[in-house]
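S.K.: Generate coordinates for the sequence data below:
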Amino acid sequence: MNTNRDEGVIKFKLTLKRAPAPEMNQVIALEKWRALFFKLALIGEYPIDKIGYGNLSSRIGKKTFIITGSQTGHLAHLQAHHYSKVIECDLKKGSVTAEGLIPPSSESLTHYGMYEANPNINYVFHVHHQKLWEMMCNGPFDYISDDVPYGTQAMAEAASQLMGTKTSGIFVMKGHEDGIISYGATPEEAGKIILELYRKLAVRQ
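M.R.: Predicted coordinates for the structure are as follows:
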């Protein structure tokens, strides 16, 4: 597998419009799950490289969403200004336009591709866990092949093709080391899928 670690690097063309941060009530549900994932090291920072990993988003419009800011993985708790509002994406051009005080996550294109493909999805959670990733790579789970690099138009297109009409699910990115994405109509749907697999893995060990 091609598992080169280069997370956190924004690979799309970004236009960041300086604007007030999202309202705190818009990020409360995301922050609840992010804080839990941080405690479980499903979101965090690789200590040697000092590169953050993991990101969460919630849909606020047909094609607009709020997402954790780039390189915030080292923070246990985020404030509203650590989130960014993505207002426009173009998969063909590989461009993202966002509003806020901080650049959006490097996986913003992937989140957009999923939201665009399925109107039933309102939350997308991207976490990292080596053993969980290995288990999913070798199990009966939806996946994106190991020749698709993270944060690219190809990744966004591959993720969108997995959506179908499902309201919730989870898949593994074989070419993005440790990377797992869940999605759901509610934050509970997206979050509980990850927790259930995490607990099953804990029982095995």
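S.K.: Only C-alpha atoms from now on, for both contacts and neighbour counts.
M.R.: OK.
S.K.: which residue ranges form the helices in this protein?
M.R.: Applying DSSP state H to the chain gives helices spanning 24-39, 108-117, 130-137, 153-163, 187-204.
S.K.: Make CSV out of those and add distance to Asp178 and mean neighbour count.
M.R.: Formatted as CSV, those follow (distance: least, C-alpha to C-alpha, whole Å; neighbours: other C-alpha atoms under 10 Å):
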stretch, distance to Asp178, mean neighbour count
helix 24-39, 14, 17
helix 108-117, 16, 25
helix 130-137, 5, 17
helix 153-163, 15, 21
helix 187-204, 13, 15
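S.K.: Also this sequence, please, to line up against the first:
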Amino acid sequence: RYGGYGYGNVSMRIPPYDAPVNHRAFVITGTQTGEVGVLTPLNYTVVTAYSPERNLLVSEGPCKPSSESLTHGSVYDQDPAIRWVIHAHSPEIWRNAAALDLPTTAPDVLYGSPEMAGEVWRLFAETDVRSQGIFVMGGHDDGVVAFGATAEAAAEILIGTLLIATKLKGA
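M.R.: Have a look, this model is predicted:
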């Protein structure tokens, strides 16, 4: 479906890790960088503050932050130990979310929206997403978000889930 390419975005928390909610700064890939072959520093920006309630992002850098920045910020707000967030597109995981028992945002909530940020808070309050390290974006075809203390941990969750999903009927 994606021609062998992976689209999405990635972010990394930066100190201070004990910053208040909505001020947990992170570096994130810029908007519309999915087709860039090799990313350079010009393809990243720093989000310093965000407010889903006001649909507000404050960033510093050479490009505009990803449209998923509010979602990333809401994940970081759940636990200072979360240092990496990966948003990817995986038809295999997305189609098999129920069979994989993955927490899933409401299907009527659009990606990148303040409502999606609210869905992140709901998932952390009502599901075991914290221990799973991954959730599916029900209103965003193929949208999946994995997170962890390291880039490797988040990627292992994503790839491990993909491996299981590809073995399921209908993947």
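S.K.: Let me see the TM-score of these two.
M.R.: The TM-score (TM-score structural alignment, normalised by the length of structure 2) is 0.84; 158 aligned residues with a C-alpha RMSD of 2.1 Å.
S.K.: So which of the helices of structure 1 is nearest Ile170 of structure 1?
M.R.: Evaluated over those, closeness to Ile170 of structure 1 peaks at helix 187-204, with 7.1 Å, by C-alpha to C-alpha.
S.K.: now that closest one against helix 130-137, angle please.
M.R.: Counting by axes from the mean of the first three to the mean of the last three C-alpha atoms, to 10 degrees, helix 187-204 of structure 1 lies at 100 degrees to helix 130-137.
S.K.: Against Glu99 of structure 1, how distant is the spatially most central residue of structure 1?
M.R.: For structure 1, the residue nearest the mean C-alpha position is His126 (3.3 Å; C-alpha atoms, centre = their mean). Counting by C-alpha to C-alpha, to the nearest Å, the gap from His126 of structure 1 to Glu99 of structure 1 is 21 Å.
S.K.: same thing with Met135 of structure 1?
M.R.: Counting by C-alpha to C-alpha, the gap from Met135 of structure 1 to Glu99 of structure 1 is 37 Å.
S.K.: for Asn55 of structure 1, same thing?
M.R.: 17 Å.
S.K.: go on, Lys85 of structure 1?
M.R.: 5 Å.
S.K.: Asn55 and Glu99 of structure 1 - which one has more neighbours?
M.R.: Set Asn55 of structure 1 next to Glu99 and count neighbours by other C-alpha atoms under 10 Å: Asn55 wins out with 29 against 22.
S.K.: ok, the counterpart of that one in structure 2 - contacts?
M.R.: Here Asn55 of structure 1 is matched to Asn9 in structure 2, going by TM-score structural alignment. Shown in contact with Asn9 of structure 2 (C-alpha atoms under 8 Å, 6 or more residues apart in numbering): Ile28, Thr29, Gly30, Gly34, Ser66, Glu68, Ile86, His87, Ala88.
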